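> I'll drop the sequence and a predicted model, then ask my questions.
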Amino acid sequence: MRTVTNYFLVNLAFAEASMSAFNTAINFAYAVHNEWYFGLVYCRFHNFFPIAAVFASIYSMTAIALDRYMAIIHPLQQRLSSTETRAVIGVIWLLALLLAFPQYYYSSTALLPGRTVCYIDWPEYTAVDFKKIYYVCVTLLIYFLPLCIMGCAYMAVGVTLWASEIPGDSSDHYREQLIAKRKVVKMMIVVVCTFAVCWLPYHVYFLLHQFFPDLFEQRYIQQVYLAVMWLAMSSTMYNPIIYCCLNSR
């Protein structure tokens, strides 16, 4: 079980389970009641951790895609060792925490008439619109860039694995290996597609919010936000089901 792919799957599962445990229920309570009950410290964590967890999730998937690419397209090259794999996971989390740090740093709470809110107090009156640049960078780094990398890697792997049929006179060991490789790649393609579908509306919503703020004065925009947030958070629920159905281990 201590394979490179499984190390990254464990990291992916840890990131998504953590977000489910620490953010999903809190998000729901805050969205429904529109009041923050949990104090400044948790407000900062609440805004900070999802960005880090999503970054760790998507780059774990990217690392799996690149590992599958190297194993199938360049089978004679040396694979990552266990130590190197853990080091890559550590780098992924370090970069995730750095990317999410602005959301921690600028998080604040405010007492409004009759309620308390948790929000991100972005700096104003600067030469550049830091908030807009940050959200564009987040969308590129945790959505479009990794999906492009994974798309290219799995396309090359898919052509290699499915373009040629299994020879009729091949050994049972060869046939079993090829079928096992196909199963792993199928599973990861389903995981990546699920992530892409769940998170696309979320990123589109926040990009539109930055560039077309007038759209967000409509009557039912809060319901739209709840639907988009629910779909994004629900992505953490699907992977265990996918693993169970498509991976016998």
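Right, received. Where do you want to start?

> From here on, just use CA atoms for contacts and neighbour counts.
Will do.

> Please give the element, helix or strand, for the closest residue to Val138 other than its chain neighbours.
Nearest residue to Val138 in three dimensions, chain neighbours excluded: Leu99, at 7.6 Å (Cα to Cα, 6 or more residues apart in numbering). Element membership for Leu99, per DSSP states H and E: helix 82-105.

> Could you name the helices and strands sitting against that helix?
Judged by 3 or more Cα pairs under 8 Å, 6 or more residues apart in numbering; DSSP states H and E, the packing partners of helix 82-105 are helix 4-19, helix 39-73.

> go again using 6 Å as the cut-off
Judged by 3 or more Cα pairs under 6 Å, 6 or more residues apart in numbering; DSSP states H and E, helix 82-105 is in contact with helix 39-73.

> next up, a second structure to put side by side with the first:
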Amino acid sequence: MEPTESPPDYYFSDKETEDVRSCIRSEPATYKTLFPVLYMLIFILSLFGNGAVIFTVWRTQGKLRVALVYIGNLAFADLTFVSFLPLLAVYTSLGYHWPFGWFLCKISSYVVVFNMYASVFLLTSMTCDRYIAIVHPLSSLQVRTRNCMYASLAAVWTLSGLLALPLLVFQTTRHLNNRTMCALDFRLAGSSEHLQGLWSAGISLSLLVLSFLLPFLIMMVCYGLIVCTLFSHFNIRRKMHQRKRRLFKIIISLVVVFATCSIPIHTLRSAIAFSNLGLFPFTCAFQRFLMLAYPYATCLAYANSCLNPFLYAFLDLNFRSQCLRLLHLKKSRQIPTKVTRELNQL
């Protein structure tokens, strides 16, 4: 069966029925202009935000703090994650026609998923690092060493590269109606529809569990324990209530932004996976909904990469001040040590 016009992360399959093949799958005309503009806006914001973070970490003199090394790696992962957004913008503006060839189709999809995993794993590692520093400050001296940090970074990048390998195998181009599409083709795994569905569901559900559910659970537990520790700390001192509220708002914003950017895309991918497992029919209505909703979910997923520099780097007062000085936007001055010590751990 020939592929049909689909969202960029969708795939070629033999599973669809004649009714679904006859569906009208064209998007609103505004999609071809709206989403390319949004993709380029996200790319530019991420380029400047993450670029400023990488520049600051690179120019930092002396021994880098553990948190700063994590922030630099996160910025690099986020910047690489959006590096192929201009290609996606062109792909969308041409009505999902891929003019860039087979190699870029494979490598761009692999790099995007690779760095998506790396970004989420780095956020989780930073959360665990903050948890250890705040909740277990004494034992953190033995755990938060440079050797442990480098070992965790090596594990993050290696695991991310391995988890993204299926994209390198199954992502390919196909020609249809004078149009070249770039999408997953599970027919490479075999001619069996059941086998194709299993591969599709396996990749989608592994993305759901490993890049959202498990990291989100770890973040919720760690930040919950951090909040309890902070409230206990401030209650004992009976002062700095305004600072306590600010720290609490920062933690809530981190969790809410991560969930808001991640839930839509993983919900749609999971729905596709469950459909391929036969848990509900792959109907014409579902196909139309997928065509309309997927670009919005994709935008939100990419938007997280341009928000991370502000949420995880510039909320660090010491880092923010250093970044502004390097960009010649602020005179050199010292941040009050008591405030810095507590906010830097967040």
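Cool, got the structure. In this text, all values refer to a predicted model and were calculated from it rather than measured experimentally.

> which element follows the helix holding Leu99 of the first structure toward the C-terminus?
Past helix 82-105 of the first structure, the next helix or strand by DSSP H and E is strand 107-112.

> what's around Val228 of the first structure, how many residues?
By other Cα atoms under 10 Å, 20 other residues sit near Val228 of the first structure.

> what does Asn318 of the second structure give?
Look at Asn318 of the second structure: counted by other Cα under 10 Å, it has 19 neighbours.

> about what we covered before: what angle do the helix holding Leu99 of the first structure and helix 39-73 make?
150 degrees (axes from the mean of the first three to the mean of the last three Cα atoms, to 10 degrees).

> Run through who's touching stretch 196-209 of the first structure.
Stretch 196-209 of the first structure is contacted by residues 228, 231-232, 235 when judged by Cα atoms under 6 Å, 6 or more residues apart in numbering.

> one more time with 10 Å
Applying Cα atoms under 10 Å, 6 or more residues apart in numbering, the contact partners of stretch 196-209 of the first structure are 54, 58, 132, 135-136, 138-140, 142-144, 147, 190, 192, 212-216, 224-225, 227-236.

> so where is stretch 118-129 of the second structure in the first structure?
Counting by TM-score structural alignment, stretch 118-129 of the second structure pairs with residues 56-67 of the first structure.

> The matching stretch: average distance to aligned residues in the second structure?
Following superposition, stretch 56-67 of the first structure is found to deviate from the second structure by 1.1 Å on average (mean Cα distance after the TM-score superposition for the first structure).

> Quick one: average offset of the helix holding Leu99 of the first structure versus the second structure, please.
By mean Cα distance after the TM-score superposition for the first structure, the fitted helix 82-105 of the first structure averages 1.1 Å away from its aligned residues in the second structure.

> which one in the first structure is aligned with Lys267 of the second structure?
That one is not Lys; residue 267 of the second structure is Thr. Using TM-score structural alignment as the criterion, Thr267 of the second structure maps onto Val204 of the first structure.

> So what's the residue count around that match?
Val204 of the first structure: 12 neighbours (other Cα under 10 Å).

> Check the gap between it and Phe28 of the first structure for me.
Distance, Val204 of the first structure to Phe28 of the first structure, by Cα to Cα, to the nearest Å: 20 Å.

> what inclination does the biggest helix by length in the first structure have with respect to helix 39-73?
If you go by DSSP state H, the first structure has its longest helix at helix 172-211. Helix 172-211 of the first structure and helix 39-73 are oriented at 140 degrees to each other (the same axes, to 10 degrees).

> Which parts of helix 172-211 of the first structure count as buried, going by neighbours?
181-182, 185, 187-189, 191-192, 194-196, 198-203, 205-207 (16 or more other Cα atoms under 10 Å).

> and Ser46 of the second structure, what is it in contact with?
Ser46 of the second structure neighbours (Cα under 10 Å, 6+ apart): 40, 52, 75, 78-83, 302-309.

> switch the cut-off to 8 Å
Residues counted as contacts of Ser46 of the second structure (Cα atoms under 8 Å, 6 or more residues apart in numbering) are 78-79, 82, 305-307.

> returning to that earlier point: what does the match of stretch 118-129 of the second structure contact?
Residues from elsewhere that reach stretch 56-67 of the first structure (Cα under 8 Å, 6+ apart): 4-5, 8-9, 11-13, 15-16, 79, 89, 92-93, 96, 142-143, 146-147, 149-150, 153-154, 188, 192.
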